[in-house]
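Visitor: Below are the sequence and a predicted model for it; my questions follow.
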Amino acid sequence: MKITSWGRLSHEQHQAIALTDHRTLSAQIQHNTPGISYGMGRSYGDVCLNPGGPLWQTRNMNRFISFDQHTGLLSCEAGVMLKEIQNCFVPRGWMLPVTPGTQLITVGGAIANDIHGKNHHVMGTFGEHLAGFTLERTDGTALDCSREQNADMFRATIGGLGLTGVISRVQLQLRRVNSPWLLTDTVPFSSLDDFFALADASETDWEHTVSWIDCLTGPQTRGIFLRANHASEQDIDALPYYLPDSNKVRRRPGINMPLTPPVSLVNRLSLRPFNATYYAMNAGKAGAGVAHYEKFFYPLDKIQNWNRMYGRRGFYQYQCVVPRATAQSVIADMLAVIAAAGEGSFLAVLKTFADRPAAGLLSFPMAGATLALDFPNKGAATERLFARLDAVVSQAGGRLYAAKDARMSASMFAAGYPALTQFSAFRDPGISSAMSRRLLGS
């Protein structure tokens, strides 16, 4: 069947093989190689694609195996969605410690890309909260991996792009929460100076921090800084008003992008008024507030198929991280390059990463600032823009996030991930993807 990823840049034939049970997948992957795991397909580029070859679909491996209500240790199959974990365990007082901007991804995908959230300075990446997992290799071996057992393979698999084997079962440590609500603070800002001052000042007292920026506003980059902490029961009781029922909030219907327009709805005509409207609406909400975790963490999940708005040619997400020492000037240079190209993004997210040891050999975060932007696919013009951005990021000693990538060069990947040579020793020879062939040659 024809299968694509979230960026919808290609729709190529794959041999789709549904993995249905962690106890039987070993035989399935041994006889159908070289393949790659595919969960929800929410990676933007080609990390989860294998055109013309086997695609091991893990979504049916979606069972909870066990849960310890006292410690918060969850055992589950790798095809479980993050949303299923949140729906089941938040009412019981437990939550994922790290979650990205969508909960519509699988646990296996979260490990393979070592996802991060808005609280990296407090909780790090997803891989830091793994107690262990079982890794099935295409030679028929099954490895139980943890920080104590097969520790090198454990670290290679976290952020390992699915190239070390197929994860079947996972032991994941959840964190306690007192409610599904967050105490929030919305702060408009009008320059990168303001953003970095807010980011630094917020790290001590706020767990979750992130900002939207208007990348069309030039040197005086305006934006909306959002920060939040988990609310305790006492916080909720002290509110001067009643909050709606959490289950009703969670079940409110979203909207759907019902079709793919022939051209991108994100263009020079739509960007400036959208960004101006978005800024004005959120600046008008400045100050303290309360938000359900789904609204704060996953605002786009309520818009089904929002990726269709970029048209039939699809879109790219460009996410980089650059070192903290030069981050402000580098981000300014990138925004200048985008402006000079006459381009822009209304999904422009800027946040900072803390200085923490990487959970995996190929984990993306490092101490610095990360900028993520979406661009409609305009062919050669988009490639020229990315080449200029690549030069700025590389010169700064930064790197791109493989989970979002569809076109970086092998040389840029190798320069940005110095542990790549060490990682290569742990690859499963029966696993290959469009990305691995593009970046690693096989």
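Guide: Sure, I can see it.
Visitor: From now on I want contacts and neighbour counts done on CA atoms only, so please keep to that.
Guide: Noted.
Visitor: Does the nearest residue to residue 61 once chain neighbours are set aside lie in a helix or a strand, and which?
Guide: Residue nearest to residue 61 in three dimensions, not counting chain neighbours: residue 79, with 4.6 Å by C-alpha to C-alpha, 6 or more residues apart in numbering. Using DSSP states H and E, residue 79 sits in no helix or strand.
Visitor: Surely residue 79 and residue 110 touch.
Guide: No: the pair residue 79 and residue 110 fails to qualify as a contact (C-alpha atoms under 8 Å) at a distance of 10.3 Å.
Visitor: Neighbour count for these two, which is higher?
Guide: Neighbours per residue (other C-alpha atoms under 10 Å) separate residue 79 from residue 110, with residue 79 holding more: 30 against 26.
Visitor: got a list of what that one touches?
Guide: 39, 58-63, 106-108 (C-alpha atoms under 8 Å, 6 or more residues apart in numbering).
Visitor: one more structure, for comparison:
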Amino acid sequence: MSGWGRYPVAATDLVQPGSPDAVPAMVAGRTGAIARGNGRAYGDAAIGEETTVSLRGLDRMRAFDPATGWLTVEAGVTLAEIVEAFLPRGFFPAVVPGTQFVTVGGMIAADVHGKNHHRDGGFGDHVAALELLLPDGTRLACSREQNAELFHATIGGMGLTGYILAATIRMIPVETGWIRQRTLVAETVADTVRLLDAAQDATYSVAWIDGLARGAALGRSLVYLGEHATRAELGGAQVPTRFGPAAKAGPGVPFDLPALTLNRFSVAAFNEAYFRLGAAKAGSERLVGWRPYFFPLDGVADWNRIYGRNGFVQYQFVLPAARSADLLPDLLDRIARRGSASFLAVLKRLGRGGGLLSFPFEGHTLALDMKMEPGLLAFLADCDRLVAAAGGRLYLAKDARQTRATFEAGYPGLDRFRDIRRRYGLEGRLASRLSRRIGL
């Protein structure tokens, strides 16, 4: 089994309960176990050291209150299923990550963030309650008022506090499925940071960065600002499709592409064309469907095969706002000089953090994909040292290779999290390949 990045690959027993009531018996007596949703964590966070418990079968939607927007679903329900069911009813999840093919349990465990974190926080900030199964069979109702300590440890806790069986999450009312998008052009990384910082009032903001540009163009980007469009703002072409264009079966990647497909030259050509096309549309607002705005890669099935059979690593870190302008140019220059091919590198502004092990804090986060090849891990280890020295940290849901020292330097809530694990008797019972590697 592997994560979405297809690196690393590890052997594990797999159990697949079909309902919440079936989970206790299937996990009883097991050690080194971890829950798994739809397999979209990039590295080894959802691979059990001994046993992996797939909760995808927990797929019922239980209740919805349109007056408040609170939706109760089982942990295996995917974001795509929620949007499909509720967008035509005028509701959209309060926070969405970069793919809709993730489960509610996985989004809570990773405390995923979206393009609106600077304003609305992470997914965990919009969870009212959850049902948690401990390895000893105890089922607990957790919220900010009930079993609050365990609730906050579970948000961003990477499945290491128990099995999430169900949760109540916030949906927000929307009038359409269209986004009013405005594109801004940034010629340098300093301009990118400045534009993101100046867009704090925008509901959604994200920057696509050319990871191979160097010199005067280092860090050039396209900054996308977005707002949910109202019915009155739709043009004639959009009115018949009020909740966005109909889903179309996109192209897929039927086999692993040859290793040479992605290289400095092919990705540089793509980035040049993408930047020029985006820059030509800058200035005025345009309406964009929710799928391409929030989930640009979901339209390509099995896109992880583009990186070849050896897979790839997604490298995502966050830097304190005060250090971003100094360190981002250095890191981007290192990445560009190495020629690590990444056609989707994004920079976002983050707000305050959430759970004890939640990734975000006030600052800027850069995420980019790098093909697994000789020398990559040593290169990233050098980058880790710069990030850690600046007070930054790496995202556990994307991680496939950071060391224990890097992890411990970046997460100040770690001691409290470990204490909770000890007091509830979770050590040894719940363990992923990630947790063993980084000393959790």
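Guide: Thanks, I have it. All values derive from a computational prediction rather than experimental measurement.
Visitor: any idea what the residue nearest to residue 61 of structure 1 aligns with in structure 2?
Guide: Under the alignment (TM-score structural alignment), residue 79 of structure 1 pairs with residue 76 of structure 2.
Visitor: Next: residue 304 of structure 1.
Guide: Aligned partner of residue 304 of structure 1 by TM-score structural alignment: residue 301.
Visitor: got it, and residue 211 of structure 1?
Guide: Residue 211 of structure 1 maps onto residue 207 in structure 2, by TM-score structural alignment.
Visitor: superposed on structure 1, where does the strand or helix carrying that match end up, distance-wise?
Guide: Using DSSP H and E, residue 207 of structure 2 falls within strand 204-209. Strand 204-209 of structure 2, aligned to structure 1 and superposed, deviates on average by 0.5 Å (mean C-alpha distance after the TM-score superposition for structure 1).
Visitor: Any idea how many residues pack against residue 320 of structure 2?
Guide: The burial count for residue 320 of structure 2: 20, using other C-alpha under 10 Å.
Visitor: measure the nearest residue to residue 440 of structure 1 once chain neighbours are set aside to residue 343 of structure 1 for me?
Guide: Excluding the flanking residues, the one nearest residue 440 of structure 1 by C-alpha to C-alpha, 6+ apart is residue 410, at 6.7 Å. Going from residue 410 of structure 1 to residue 343 of structure 1 by C-alpha to C-alpha, to the nearest Å gives 26 Å.
Visitor: And the two? Which one has more around it.
Guide: The neighbour comparison of residue 410 of structure 1 against residue 343 (other C-alpha under 10 Å) goes to residue 343, with 19 against 16.
Visitor: Just to confirm, what residue in structure 2 is aligned with the more buried one?
Guide: By TM-score structural alignment, residue 343 of structure 1 lines up with residue 340.
Visitor: on that earlier part again, burial count for the match of residue 304 of structure 1?
Guide: 14.
Visitor: what residues are up against it?
Guide: Here residue 301 of structure 2 is in contact with 250-253 (C-alpha under 8 Å, 6+ apart).
Visitor: so the alignment partner in structure 2 of residue 271 of structure 1, which of the three states?
Guide: Residue correspondence to structure 2 (TM-score structural alignment): residue 271 of structure 1 is matched to residue 267. Recorded secondary structure, residue 267 of structure 2: helix (DSSP: H, G, I helix; E, B strand; the rest coil).
Visitor: Residue 142 of structure 2 now?
Guide: Per three-state DSSP, residue 142 of structure 2 ends up strand.
Visitor: Go ahead and confirm it touches residue 131.
Guide: Yes: using C-alpha under 8 Å, residue 142 of structure 2 is in contact with residue 131, at 6.2 Å.
Visitor: which among the contacts of residue 79 of structure 1 gets closest to residue 119 of structure 1?
Guide: Nearest to residue 119 of structure 1 among the contacts of residue 79 of structure 1: residue 107, at 18.4 Å, using C-alpha to C-alpha.
Visitor: Quick check: the gap between the closest one and residue 261 of structure 1.
Guide: 32 Å.
Visitor: Just want to know which of those two has more residues nearby.
Guide: residue 107 (29 against 14).
Visitor: tally of neighbours for residue 96 of structure 1?
Guide: Neighbours of residue 96 of structure 1 (other C-alpha under 10 Å): 20.
Visitor: Show me what it aligns to in structure 2.
Guide: So, by TM-score structural alignment, residue 96 of structure 1 is matched to residue 93.
Visitor: For its match, give its distance to residue 129 of structure 2.
Guide: 16 Å.
Visitor: quick one: residue 94 of structure 2 and residue 123 touch, right?
Guide: Yes: using C-alpha under 8 Å, residue 94 of structure 2 is in contact with residue 123, at 7.5 Å.
Visitor: what about those two, which has more around it?
Guide: residue 123 (27 against 20).
Visitor: Which residue in structure 1 aligns with that one?
Guide: In structure 1, residue 123 of structure 2 lands on residue 126 (TM-score structural alignment).
Visitor: Can you tell me the closest non-neighbouring residue to the residue mapped onto residue 416 of structure 2 from structure 1?
Guide: Aligned by TM-score structural alignment, residue 416 of structure 2 pairs with residue 422 of structure 1. Nearest non-adjacent residue to residue 422 of structure 1, counting by C-alpha to C-alpha, 6+ apart: residue 361, 8.0 Å away.
Visitor: what sits against the alignment partner in structure 1 of residue 61 of structure 2?
Guide: In structure 1, residue 61 of structure 2 lines up with residue 64, judged by TM-score structural alignment. Counting by C-alpha under 8 Å, 6+ apart, residue 64 of structure 1 touches 74-77, 80.
Visitor: do the same with residue 241 of structure 1
Guide: Contact criterion C-alpha under 8 Å, 6+ apart gives no residues in contact with residue 241 of structure 1.
Visitor: SS state for it?
Guide: With three-state DSSP as the criterion, residue 241 of structure 1 reads coil.
Visitor: And residue 150 of structure 2, how far from residue 126 of structure 2?
Guide: Using C-alpha to C-alpha, residue 150 of structure 2 is found at 16 Å from residue 126 of structure 2.
Visitor: Among these two, which residue is more densely surrounded?
Guide: Applying other C-alpha under 10 Å to residue 150 of structure 2 and residue 126 shows that residue 150 carries more neighbours, namely 23 against 18.
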